[in-house]
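**Q** Make a model of this:
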Amino acid sequence: MKHDPALSPSAVRQRAAAHRAMALAALRADSSLSVRLKRYSAAMARARALEAQEVAL
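**A** Below is the predicted model:
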């Protein structure tokens, strides 16, 4: 599957929101604290990167 790097601003916002939701879900997962924190941090980093990309558009 080829990824299209030119997303519309609304699509970027939706993806960022999805990553924020994944981050919160990671905190509630049935995993060890270190795993939950690692997943949360990764998802929030993606959300922040998408939001920064949206500002640049």
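
**Q** make it CA atoms for all contacts and neighbour counts henceforth
**A** Will do.

**Q** Spatially central residue for this protein, please.
**A** Centrality entry for the chain: nearest residue to the mean C-alpha point is H19, 2.7 Å, by CA atoms, centre = their mean.

**Q** and that residue, what does it touch?
**A** By CA atoms under 8 Å, 6 or more residues apart in numbering, H19 lies in contact with A43, M44, R46, A47.

**Q** What of P9?
**A** E54, L57.

**Q** For the comparison step, fold the sequence that follows:
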Amino acid sequence: MKHALNPSTPSTHADAYKAMALAALRADSSLSVRLARYNSHMAKARTLEAQGVAK
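**A** A predicted model of the protein is given here:
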């Protein structure tokens, strides 16, 4: 019997942060704000992906 996938895995969260990073680039804000938001979200995504690989 297969178990249901856990929707709160690090990779799922990482995918969400990647989506937010791309949305930040398309936002109606200054370039510096968009870049800062993108970098912040991508840093979180990379951290979560690293945690997922380490486990």
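
**Q** Could I get the TM-score for this pair?
**A** Here the TM-score for the pair of chains, by TM-score structural alignment, normalised by the length of structure 2, is 0.84; 49 aligned residues with a CA RMSD of 1.3 Å.

**Q** one step back: need the counterpart of the residue nearest to the centre of structure 1 in structure 2.
**A** Residue pairing (TM-score structural alignment): H19 of structure 1 is matched to Y17 of structure 2.

**Q** Then E54 of structure 1?
**A** Match for E54 of structure 1 (TM-score structural alignment): G52.

**Q** mean offset of the helix or strand hosting its match relative to structure 1 (after superposition)
**A** Assigned by DSSP states H and E, G52 of structure 2 falls within helix 31-54. Its matched residues in structure 1 lie on average 0.2 Å from helix 31-54 of structure 2 after superposition (mean CA distance after the TM-score superposition for structure 1).

**Q** need the contact list for the spatially closest residue to Y38 of structure 2 that is not a sequence neighbour.
**A** Excluding its sequence neighbours, the residue lying closest to Y38 of structure 2 (CA to CA, 6 or more residues apart in numbering) is A21, at 4.3 Å. Taking CA under 8 Å, 6+ apart, we find A21 of structure 2 in contact with R37, Y38, N39, S40, H41, M42.
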